[in-house]
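Student: what follows is a protein structure lacking sequence information:
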């Protein structure tokens, strides 16, 4: 790192000092060329981050920007993030390797996007629930032994980065269908889009699963390449224009009932930062965690209302019959992978132990919030929003 030098107080440097300073400056310039993404100067550092999301009207790119703003504000402008959209430097699937090698300093995506390198990646965001939501999975990450297992998984796939997480996503919808589906037989044989371990779970249910990037989902459904699809939430789904290809939207599903953003940071870039800047990158993720969740609840509910009232989309809760079959699918997938991979089983065992204790307390302690809601507004299915 290049440290700021104190200004000379009215003194004229000697010839020897002048050349000594010039040599030091040249060495610093050489170091900057060797690490092009880490822009240094005047006590300021800029890190290049590429997201897996397009710029413009995209709430995920906006949330990545929220994190970048928090880093800027918390550092007093001395640490900045140059946020780039999907494809600006590398393809989405290449973000992890690009961060590891130093082509990028940082990324913004989800662990399911490197599921192809090791299925265990999906357990840090899109794994089985065991009663946990994203909030509890993030609790397991930080206080239940999950972080050490995550770092072990990174090492197994050859990723050389430090990772932080933010934004505990609400359960993802089962998605968009050409009709209301209530029975398992209604979805068998359907060509369906999802990612991560959810592909295995829904395949076990008899669905024909295809993994497609977010931007390809709506066109694929429009042309009939797929019959049904999920992405993430009412805001993102409406931004993709899913309401133009389907009028049947099923909320709440166990195929991806918990997920969060991963922020990978190149280890060399991270280690070259001051302890204060390292702490800011970590704690800004915690701050964005809360802020993004609050924003999501407001925006997702408002956009669900628009889908229902302006676009005449029929919204349903996914049936218990389908949810139960999803859980059976998870049991099969977890059993198959655990039987083949002791490390996968090690992560699952850790999650189960955490969920068994924490969720017993949480589920027994939580009152029936639906009862309170319906006491005020009436049956939830009939409430107009």
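Tutor: Structure's in. What do you need? The shown structure was predicted, so the numbers you read here are calculated from the model rather than taken from an experiment.
Student: only C-alpha atoms from now on, for both contacts and neighbour counts.
Tutor: Fine.
Student: quick check, central residue of the chain?
Tutor: The centroid of the chain falls nearest to residue 261 when counting by Cα atoms, centre = their mean (2.1 Å).
Student: touching, residue 121 and residue 152? I think so.
Tutor: No: at 10.6 Å, residue 121 and residue 152 do not qualify as touching, with contact defined as Cα atoms under 8 Å.
Student: more crowded one of these two?
Tutor: Counting neighbours by other Cα atoms under 10 Å for residue 121 and for residue 152 shows that residue 121 has the greater number, 24 against 13.
Student: check it against this one:
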């Protein structure tokens, strides 16, 4: 999103709020879109971003542009949304791009890759770097235009039925792990499982899987993972700042007039900020309650982190030699990450390190 577009859209929102909308907005035929989410309604944070988006679009168009929001599984399977948007079955979806890395590994770069960008860095790459431009070029092949639609912030490393004391404990472990990280886990000796959020608890409870990761304390507590796997690890090295996206069918988006396009962009920006604000506000209390209830917190052993990093970098190098799309996007992503880490290691990390050691 460019500053100019954002300001233009924000200005329109102000006019609409004042009750004096431009004539061209009123001239737009009343629209009804369907939005397919990949998430269950019970997760008011990650699913809720789609509700925030739809509500803002309705408000800024005086009710003339209505978007109905459907939870994962209502219109199609949670992982069927990309094909649905591509074919025009629905106009829009809200999802985590890395779910679809099996189609092309570049999908993961639009969300999160192991040892990638944190949430602020991801937004910076999208908005001020080349991220949005490069991803939209890629998504064009799927009849999709994307808009950033939220970020969870750095995630936890998941729930484990047994303690992970060393890399040896990863061998043979069946773990529900999202997106691209499963490939890394597999090279470490683990057995990745790609399971939708609404089905994780049952799999963990029945012992079908040995471990599972989702997001962080607030969502994890709602899903009840602590009841069946008491060992909670951090950090989620595979998701330093996963971005959610709104995927819109290009034909549907192109049919909108300029004002409605700007409204869609602004509503997505509101949802993008709102999601992480919710997670940052709600996670601390949830973590405190989990620990109070018996959850045991552990940091991943160093050999696990080292092995994960080594295998991740090896995979990226291999992909660069056989996937032209990956090579193009990852080269820019990697260069941006290098510069961001140069900056964050000083002011940001220095401040955080000091503050988190204080007793306030």
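Tutor: Everything's here; your move. Since this is a predicted model, take the numbers as computed values, not measurements.
Student: show me where structure 1 has its helices.
Tutor: 15-34, 59-74, 95-101, 134-143, 146-157, 184-187, 198-204, 214-223, 234-240, 267-271, 275-309, 320-340, 342-365, 369-377 (DSSP state H).
Student: list the buried residues in the fifth one.
Tutor: It refers to helix 146-157 of structure 1. 146, 147, 149, 150, 153, 154 (16 or more other Cα atoms under 10 Å).
Student: just give me how far that helix sits from the chain centre.
Tutor: 17 Å (Cα atoms, centre = their mean, to the nearest Å).
Student: follow-up on the earlier one: got JSON lines for the helices of structure 1, with distance to residue 116 of structure 1 too?
Tutor: Shown next, in JSON lines, are these (distance: least, Cα to Cα, whole Å):
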{"stretch": "helix 15-34", "distance to residue 116 of structure 1": "31"}
{"stretch": "helix 59-74", "distance to residue 116 of structure 1": "22"}
{"stretch": "helix 95-101", "distance to residue 116 of structure 1": "12"}
{"stretch": "helix 134-143", "distance to residue 116 of structure 1": "21"}
{"stretch": "helix 146-157", "distance to residue 116 of structure 1": "10"}
{"stretch": "helix 184-187", "distance to residue 116 of structure 1": "25"}
{"stretch": "helix 198-204", "distance to residue 116 of structure 1": "11"}
{"stretch": "helix 214-223", "distance to residue 116 of structure 1": "17"}
{"stretch": "helix 234-240", "distance to residue 116 of structure 1": "24"}
{"stretch": "helix 267-271", "distance to residue 116 of structure 1": "22"}
{"stretch": "helix 275-309", "distance to residue 116 of structure 1": "26"}
{"stretch": "helix 320-340", "distance to residue 116 of structure 1": "14"}
{"stretch": "helix 342-365", "distance to residue 116 of structure 1": "14"}
{"stretch": "helix 369-377", "distance to residue 116 of structure 1": "39"}
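Student: go through these and name the closest to residue 173 of structure 1.
Tutor: Nearest of those to residue 173 of structure 1, taken as Cα to Cα: helix 234-240 at 8.4 Å.
Student: so that closest one aligns onto which residues of structure 2?
Tutor: Matched against structure 2 by TM-score structural alignment, helix 234-240 of structure 1 falls on residues 217-223.
Student: follow-up on the earlier one: surely the residue nearest to the centre of structure 1 touches residue 134?
Tutor: No: counting by Cα under 8 Å, residue 261 of structure 1 sits too far from residue 134 to count as a contact (10.7 Å).
Student: who touches both of the two?
Tutor: Common neighbours of residue 261 of structure 1 and residue 134 (criterion: Cα atoms under 8 Å, 6 or more residues apart in numbering): residue 168.
Student: tell me the contacts of the aligned partner of residue 182 of structure 2 in structure 1?
Tutor: Aligning on TM-score structural alignment places residue 182 of structure 2 opposite residue 199 in structure 1. With contacts defined as Cα under 8 Å, 6+ apart, residue 199 of structure 1 is in contact with 209, 210, 211.
Student: chain neighbours aside, what residue packs nearest to the counterpart of residue 239 of structure 2 in structure 1?
Tutor: Correspondence of residue 239 of structure 2 to structure 1, assessed by TM-score structural alignment: residue 256. Among residues not flanking residue 256 of structure 1 along the chain, residue 126 sits closest, at 5.2 Å (Cα to Cα, 6 or more residues apart in numbering).
Student: what about that neighbour, how many residues close to it?
Tutor: Residue 126 of structure 1: 26 neighbours (other Cα under 10 Å).
Student: that one against residue 198, yeah?
Tutor: Yes: contact status for residue 126 of structure 1 versus residue 198: in contact at 7.4 Å, counting by Cα under 8 Å.
Student: which residues do those two both contact?
Tutor: Common neighbours of residue 126 of structure 1 and residue 198 (Cα under 8 Å, 6+ apart) are 255, 256.
Student: quick one, what contacts residue 287 of structure 2?
Tutor: Residue 287 of structure 2 neighbours (Cα under 8 Å, 6+ apart): 217, 218.
Student: map it onto structure 1.
Tutor: Aligned partner of residue 287 of structure 2 by TM-score structural alignment: residue 304.
Student: same deal with residue 319 of structure 2?
Tutor: Using TM-score structural alignment, residue 319 of structure 2 lines up with residue 337 in structure 1.
Student: gap between that match and residue 205 of structure 1?
Tutor: 17 Å (Cα to Cα, to the nearest Å).
Student: now swap in residue 24 of structure 1 and tell me
Tutor: Counting by Cα to Cα - residue 24 of structure 1 and residue 205 of structure 1 are separated by 64 Å.
Student: between these two, which one's more packed in?
Tutor: residue 205 (20 against 12).
Student: not counting its neighbours along the chain, what's nearest that one?
Tutor: Using Cα to Cα, 6+ apart, the closest residue to residue 205 of structure 1 is residue 329 (6.3 Å).
Student: what sits against that neighbour?
Tutor: Going by Cα under 8 Å, 6+ apart, the list of residues near residue 329 of structure 1 reads 200, 201, 202, 204, 205.
Student: pull the number of nearby residues for the first one.
Tutor: It stands for residue 200 of structure 1. 21.
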